[in-house]
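# pasting the sequence and the predicted model now:
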Amino acid sequence: MAKLSFFPLDFEYFEQDNQGYVYIFGREIKTQKTKYTKKLCIKAPHNSYCFLRLKGIDEKQLLNLLKEKKLKSKKVKKRLFANTEEFLKITLPTHSAIKELEKELQNKEVEVFEVDINPVQRFLIDNQITPLQELECDAEQIKDQTEITLHLYQAEAGSFIHKTEQRYTNPTMLAIDIETYNEVMQIDMDKNPILMIALYGKDDKGKILKKVLTYKKFKTTNLDIEHLSSEKEMLERTAEIIDQFDPDMLTTYFGDGFDLPYIKKRAEKLGVPFEVGKNKTSIQLPRHRQRARIIGIPHIDVFKFIRYIFGTSWRLDSYSLDNVAHELLKEKKHKVDLSKLADDWNNNKNLHHYTDYNLQDTKLTFEITKKIFSVLSEFCSIVQVPPDDLIRMRFSRLVEAYLLKRGEEMNIINPNKPSNEAIAARRQKHIQGAFVFEPKPGLYKDMVVFDFLSLYPTVIVSHNIGAETVTKDKPKKMNQAWKVPERNYYINKEPKSMMATVLADIVNVRVKLKKERKKLVKEKQDTSFIDSRLYSLKILANSFYGYFAFYGARWYSFEGADSITAFARNYIKQVIKQATSAGFHVVYSDTDSVMIALKDKTQEQAHEFVDRVNQDLPGAMELEFEGFFPRAIFVGTRGNSGGAKKKYALIDENKNIKITGFATVRRNTSQIAKELQKKFLEYVLTDKIEDGMKYLKKQIKDIQHHKVPLEKMIIKTQLTRPLESYKSIGPHVAVARQMKESGLAVSKGMLVEYVVQEGSGLVRNRARQPSNVDNPYDVDYYLKHQVIPALLAILHVVARSEDELLTKDGATQKGLVGFS
């Protein structure tokens, strides 16, 4: 037996000779004796099991059935929701056998639990294995029939152990991106060939690999370009480079949906094996899942992690590679017109622009993956899920993976996934949202903002909310439960809710980490590791409320989710009432924050008020003093004297502006309208209204004389449903129809870009894709339907009118004057 020490990267479950195995693909840990590290694979036997609920069934009859089938069972006590019960644990050598047993027992009305847990996830939980963390085991080298191309070892059962918390912080990565032939900008994998494939990576010695493969020869001095004789040879060379580079991870940007499926399709069509998997398999495309998998090499489609988890708080029009690269790296894609690629390819001209573009995309993808890897790694550690799975998870799946892990630790039976009927019923239910205090439109001086720290998580923890503790039954003694405000629910104080217990642990860990971080900052030490962990735990904790109401959740509880928002509304109302009683002027409140104008009060008095509120809050709940803002603006709603909800702007003492709800953070508005609105808000919040009006007049004059670039007039609108289901035809729908008629792929969820040009007829008839505009943009449309609407509410607050902007000499209008 050898002692192996390695970083586990990828996992795959196989069944051989009526026995289940998990294959662990990893990278050997470098030591003083090893000049280089090798990839290896560890084969570990894995038995699957399930739990049979004994409550309400004939136990003797069940035991006789199991005896007839020669199945051994073990009686165990485990907690199912609020009650501890007896179960029979059945262990079988394969997951397939467990699923067959489940089918048979369900026909006999026996409740079977935990069959639907993925066998790899079950293996990791049972063996307490954390992906990407140093792992040791006892093993011997073997050969088997799976055609594993790495050094293969058989692990001794139960020998896995994490002796240290060392993480694999710098895996070797290879980014890949393709460009395809496309005369009508429509994806056709069967018909249209791949024209070039770019690869960009860095090995464990820091040496950079950057290469563009293509089979159209053209003059170039770029040594990164490699010319092949055909598409087939290009694909063969791509597989060769991947095999030679031997990356720990392959990274793409939307590779699940485009690059890897396209490569697989073209390879199959041209007879290229493309066996890049570590068991001599090609790219795997599981049915009913938009996922591209390479066995033994985690495929990191970084687009999905950014869109689902990492970048959800960003204010972007879309999660395009260009937008994300600018947000994270302050870099941009190279600009080319891909609609001309087919023609340029046919005529062998300007192809160096496209190869540069292709390579830049891989470089950006590589750098983005490196940038977010510490957070990705941290999530893998916390929820105990491999990176290949973690990257594709959304918030609710993150929570569920974590609960499965903690459920085993707490001796809790994990409920089964809901049936299709249960999901359909859950989707019909709706939960009342947060309380919003309507503001009075105006400019305000000296604003302070109070914010509940992690409101929903702390409500759950402080009130023991969980599927097993929410009840409609009134307790015998009121001190045994909390009454939910505005509802006929009660929350039992015992037993301790699993969700509340787990969340309390997360909150406590975050508190400790924050203290550690302060210490490191004081000592001027690196805080990146703690920052990643704090961020990951924050995201996880804030996802618990959504999980309560998620229709696919194992621990779903409509009453639980409804109770959380009811308690939250109640606490916000209490703070508003207390603030008013203390002489503060409450301007606005929304979800978890309260905004107050100090007037004759001081910041010190505001801090004292927060301290008094916190003395009465239960458990982990805490109201924070978020900040002081010298100026704030709240605007009104169209046709209503009241203030707009979730629409305001604040400026702090460092001149940083926080904008919520305006066009600057929304789609469906042209760039020029966003720019003018944001700039005017800056002028207003810095008491430079006259300068702001002069600025607007100049910009509007430029629009009227067509001096504003066309790209600033582009409007982006999302197709929220299938194109054929639209009855009302707006400009974006009309343009989408034009795109479809020209052969372009159009689908629900895509952003349609268009410009409204001059001409007669309806606006929709004058809307064009930016590349198809053949007349100047329509000045009248952009002023009346884009620019002025974006400014109107602000103008009203500062007592100015649109007429001043559209006429040469406008008189000052009377309206809202001065500060509140």
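That came in fine, so what should we check first? Residues are numbered from 1 along each chain as shown.

# hey, let's count contacts and neighbours off CA atoms from now on
OK.

# surely residue 318 is in a helix?
No: counting by DSSP: H, G, I helix; E, B strand; the rest coil, residue 318 falls outside a helix, being coil.

# next, count neighbours for the closest residue to it other than its chain neighbours.
Take residue 318 and drop its neighbours on the chain: the residue closest to it by C-alpha to C-alpha, 6 or more residues apart in numbering is residue 751, 7.8 Å away. Residue 751: 20 surrounding residues under other C-alpha atoms under 10 Å.

# thought residue 751 was touching residue 716?
Yes: counting by C-alpha atoms under 8 Å, residue 716 is a contact partner of residue 751 at 6.0 Å.

# please, which helix or strand holds the residue nearest to residue 197 when sequence neighbours are not counted?
Leaving aside its chain neighbours, residue 197 sits nearest to residue 178 (4.5 Å; criterion: C-alpha to C-alpha, 6+ apart). Using DSSP states H and E, residue 178 maps to strand 173-180.

# ok, now how distant is the closest residue to residue 483 other than its chain neighbours from residue 564?
Spatial nearest neighbour of residue 483, excluding adjacent residues (C-alpha to C-alpha, 6+ apart): residue 490 at 4.7 Å. According to C-alpha to C-alpha, to the nearest Å, residue 490 and residue 564 sit 12 Å apart.

# could you do residue 241 as well?
53 Å.

# tell me which of those two has more neighbours.
Each of residue 241 and residue 564 has its neighbours counted (other C-alpha under 10 Å); residue 564 has more, 25 against 17.

# so which residues make contact with stretch 394-410?
Under the criterion C-alpha atoms under 8 Å, 6 or more residues apart in numbering, residues 125, 308-309, 382-385, 390, 413-414, 502, 540, 543-544, 546-547, 550, 553-554 lie in contact with stretch 394-410.

# write the PyMOL selection for whichever of the residues you listed are buried.
Restricted to buried positions by 16 or more other C-alpha atoms under 10 Å, the PyMOL selection for the contacts of stretch 394-410 reads:
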select buried, resi 125+309+382+383+384+385+390+413+414+502+540+543+544+546+547+550+553+554
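
# in helices, which of the contacts of stretch 394-410 fall?
125, 382-383, 390, 502, 540, 544, 546-547 (DSSP state H).

# let's bring in a second one:
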Amino acid sequence: MNRKEDEWLWGWDPTPGIVSVWAEPEGRAIVWRRLPETDALVREDLSFRPWLLLASLEDLGHLGARLRPEGDGPAPHRVTYQELEGPGALRYVIRADDGRTLSSAILQGAARRLGRPLQHLRDLPPEVVFVMPPEEQYLIASGRTYFRDLPFDALHRLQFDLETTGLDPEHDRIFLVALRAPDGSTEVLEVHGDEDDDEAEADLLGRLVARIQAWDPDVIENHNLHGFDLPFLARRAQHLGVPLALGRAGAPGLRQRPSARGASLGGRSDAPATNGAAPGQNGGARTDRQRRTRYTVPGRELIDTMDAVLRHDFSARDLPGHGLKAVARHFGLAGPDRELITGARIHHVFRTDPERVRRYACDDVKEAAGLARLLGGAAFALARMAPRRYERLADAGAATGVLDPLLVRAYLRAGAALPAHEPGDGTSHSGAALHLFATGVAKHVVKADVASLYPSLMREYRIGPRRDRLGVLLALVDRLVDQRLDAKARARAALPGSPERHTHEALSAAMKLVVNSAYGYLGAVGLTRFADVHAANEVTRHGREVLGLLCRELAARGVTLLEADTDGVYFSVPPAWEEADERRVVSEVAALLPPRVHLEFDGRYAAMLSHEPKNYALQPYDGPLLLRGVAFRSRRAEPFGEDFLRRALRCLLAGDIPGVREAYISTVLALRRRTIPTHEVASRVRLTKASSQYIATRTRRRELPYEAMLANGRTHWSIGERIRVYRATGGRAGLLPTPATEESEQEDGDALEGRQGSERTSRDPRDYDVEYYTRQLRETFAARLARALTPADFAAVFDDPGQPSLFTPCLSGARPILTVLQEPQEHRDEAESPVETTATPG
């Protein structure tokens, strides 16, 4: 039994060292392997029989004798079928020597049946036909997976970063490329001669291609690679007629594949899928996500570290932003001498101080490599399990992107028919429980963590999807939980910083990701093949019972409950308690829970501000302030307000109410004296309306971001473009220059202020509407502290320093308050929503 389940999870072909797979619809596959013993790269040219699944043979009846049972054996120009066992709409595996012949035969028969022409298999309903990209067809049929017996560090990785004269590849140019070689060395390639000369730029791109071919990496990566570098490079190469021979085989050039996050390529929604696979037939339901595309090449995996950052922040929610500079500083990857230049100034600085730009660009690729190693291990480990290309798993959601391929492979290995996606019976998903017990400031706070509550309940009560008659999902969860414990133990036993430790930690993280997605998979009706909202609601019901028991038992032991959800419980303990008392209470309550549900002591904090569900601030006994939730961490929030909020929160959680007042007064005075730079009051906004759409409705409603674009002569823009806007004096809309790539995020303000302060000041208009932002400070940012103060203290703390009251009370005796709610508020925990988000693109 264990062997079968291991095959479901890991595949069955033990071939080691696969670093890339490329397959074509005509049945040709190329596999590149890095031999674990010698590090040598070998190439295998193989043939395979492309396949797909059909609900019936009706559309192939016109083939006559050319359609034969699989048992008769393959023959040239014949199509074979294998009927799968058991119930399931998709019950025929159809194979042929050439996938295009196979598609053509089905479309011809379906067109006759429907009485209308058909161009693509995606024109047929998903309950009729199911086809995967050629690489996945090959991997599922062969039982192979990537990276067997290879540690993460065995891959040859190359990072490159473009520096451009502007954002528009139609008019702007590439003038410099920084590269980091697989051995860790860095190199800078620059334009020779006139920057405005086509031949000079074409020569630069040719040297870039030559360097990549010479170093021959398995992986090419950068931060925002698919959002900026590759689309810009592809457009410039096309304009200049430079063949981008970045792959290891085939004709030069980048190919396209659909993706949730990537380049819009001028807003086209019909970009071809990778290697001829039909968009909408990639193993999941059709969605609008396929309006965006990514690039791919044979023999190399194109990895964007932005995906790993988004995946990390979706669960941890601890990052100050998603840009390279912010994340590198957060994780300690940025050195003390890290060169920083605002994106809009890079080309200008290069003309006067090229060495500075060279250092800046090399720091970028070094940090991208550091991020890849720190956060990219999960995707690497997933590629050891799931039958997909490594680069696709890097930007895939765990449910549709990982579990679905695993389930498909398991069912085909067992010769069992597969269900099609179903819309559901109208039953809604009840959602996870989230309770708010108190608001305000609590002291001596403990967090008790419920480890993987919903998967644990699925295992404890054997709750799986009704249509999963083989029990594959539960079997996968069982195996992953058991093997994750083994991976964690092996990681602890390995030397800190060693490749072995890194590999086992990555494996553990990947397994946790898949395990925690199992509940979401159940509830994602219409998006996942075995979705079962009734099973998901049964898991939720048990979860509410466990959470209720947990809260009752904790309260009975003398603690004050603050917030509880499926991740765990925050509670405040009496001042006299020691850490041993806190751990004892958690252990006592843990012993009362179902056997597979584990409650663990997860941390202790000096104070906590409970603002709203999932929105709180924590002050550890030692360490920096921790902020959670959009009330305290929002990419759209004005930096000056967030800076005030952090200073005020540190004082508030220390019980220093006069300090909160001082933070407020200093910020108001800085606004009125205009010592705060304009970029600190600007909001980062994503445009969601096309220029024509906004202009058509402008007379009815005017919106600041679009007015800022128009006021600056921008009459055309793209949906998804990110800009920085602010309210200027006289009600005008102000627009700030945007960095050269979305990821740089104005280089995150504070890091640049020391080095670039004078540079910014000389160009800063400081024409923002002071009184508008003063109101914003009080009504938006200060309001988040209201639950921690009495109404009288709040009014006194945030009284206008320019118009003080004659009767302002003394704040020396003021203290933060905690309000225990008579009726705890219950909310749905949106973080447990079964539908995948763009943070974990699928």
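Great, that's in hand. In this text, all values refer to a predicted model and were calculated from it rather than measured experimentally.

# could you get me the TM-score between them?
The TM-score (TM-score structural alignment, normalised by the length of structure 1) is 0.75; 710 aligned residues with a C-alpha RMSD of 4.2 Å.

# leaving out sequence neighbours, find the closest residue to residue 573 of structure 1.
residue 435 (7.9 Å).

# all helices for the stretch 701-820 of structure 1, in order.
Using DSSP state H, counting those that start in this stretch, the helices assigned to the stretch 701-820 of structure 1 run over residues 731-741, 763-766, 779-782, 788-797, 802-806.

# could you say what helices and strands the longest one packs with?
In terms of contact count using 3 or more C-alpha pairs under 8 Å, 6 or more residues apart in numbering; DSSP states H and E, helix 731-741 of structure 1 is assigned the packing partners strand 715-718, strand 751-756, helix 763-766, strand 767-768.

# want to try a markdown table for the ones you listed, with distance to residue 234 of structure 1 as columns?
Listed next are those as a markdown table, based on distance: least, C-alpha to C-alpha, whole Å:
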| stretch | distance to residue 234 of structure 1 |
| --- | --- |
| strand 715-718 | 36 |
| strand 751-756 | 33 |
| helix 763-766 | 44 |
| strand 767-768 | 37 |
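
# winner for burial among the ones you listed?
Highest mean neighbour count among those (mean count of other C-alpha atoms under 10 Å): strand 767-768, with a mean of 25.

# give me the mean deviation of that strand from structure 2.
Once the two models are superposed, strand 767-768 of structure 1 sits on average 3.5 Å from its counterpart in structure 2 (mean C-alpha distance after the TM-score superposition for structure 1).

# which ones are touching the nearest residue to residue 252 of structure 2 once chain neighbours are set aside?
Nearest non-adjacent residue to residue 252 of structure 2, counting by C-alpha to C-alpha, 6+ apart: residue 245, 4.1 Å away. Residue 245 of structure 2 sits next to 209, 213, 251-253 when contact means C-alpha under 8 Å, 6+ apart.

# so can I have JSON lines of those residues showing distance to residue 464 of structure 2, neighbour count and secondary structure?
Below are those laid out as JSON lines (distance: C-alpha to C-alpha, whole Å; neighbours: other C-alpha atoms under 10 Å; DSSP: H, G, I helix; E, B strand; the rest coil):
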{"residue": "209", "distance to residue 464 of structure 2": "50", "neighbour count": "17", "secondary structure": "helix"}
{"residue": "213", "distance to residue 464 of structure 2": "48", "neighbour count": "14", "secondary structure": "helix"}
{"residue": "251", "distance to residue 464 of structure 2": "46", "neighbour count": "13", "secondary structure": "coil"}
{"residue": "252", "distance to residue 464 of structure 2": "47", "neighbour count": "15", "secondary structure": "coil"}
{"residue": "253", "distance to residue 464 of structure 2": "45", "neighbour count": "19", "secondary structure": "coil"}
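
# nearest to residue 20 of structure 2, of these?
Nearest to residue 20 of structure 2 among those is residue 213, at 15.6 Å by C-alpha to C-alpha.

# since we're on residue 131 of structure 1, how many residues are nearby?
A count of nearby residues for residue 131 of structure 1, using other C-alpha under 10 Å, gives 28.

# now do the buried residues in stretch 90-104 of structure 1.
Going by neighbour count (16+ other C-alpha under 10 Å), the buried part of stretch 90-104 of structure 1 is 90-99, 101-102.

# which two among these are spaced furthest apart?
Pairwise distances across those peak at 14.5 Å for 93 and 102 (criterion: C-alpha to C-alpha).

# among the helices and strands packed on helix 731-741 of structure 1, which is nearest residue 249 of structure 1?
The nearest among those, by C-alpha to C-alpha, is strand 751-756 at 30.4 Å.

# quick revisit: for the residue nearest to residue 573 of structure 1, what are its contacts?
Residue 435 of structure 1 neighbours (C-alpha under 8 Å, 6+ apart): 569, 572-573, 589-591.

# measure it to residue 39 of structure 1 for me?
Taking C-alpha to C-alpha, one finds residue 435 of structure 1 at 55 Å from residue 39 of structure 1.

# so where do the helices sit in the stretch 151-300 of structure 1?
Using DSSP H, counting those that start in this stretch, helices in the stretch 151-300 of structure 1 cover 231-245, 260-270.

# how about those helices in a markdown table, adding distance to residue 16 of structure 1?
Below are these laid out as a markdown table (distance: least, C-alpha to C-alpha, whole Å):
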| stretch | distance to residue 16 of structure 1 |
| --- | --- |
| helix 231-245 | 26 |
| helix 260-270 | 27 |
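
# any idea how far the residue mapped onto residue 397 of structure 2 from structure 1 is from residue 216 of structure 1?
Matched to structure 1 by TM-score structural alignment, residue 397 of structure 2 sits across from residue 394. According to C-alpha to C-alpha, residue 394 of structure 1 stands 41 Å off from residue 216 of structure 1.

# neighbours around residue 25 of structure 1, how many?
27.

# element containing the corresponding residue of structure 2 for it, please.
Aligning on TM-score structural alignment places residue 25 of structure 1 opposite residue 32 in structure 2. Counting by DSSP H and E, the element that carries residue 32 of structure 2 is strand 28-34.

# can you list contacts of that strand?
16-23, 40-48, 135, 138, 299.

# from the chain's centroid, how far away is it?
28 Å (C-alpha atoms, centre = their mean, to the nearest Å).
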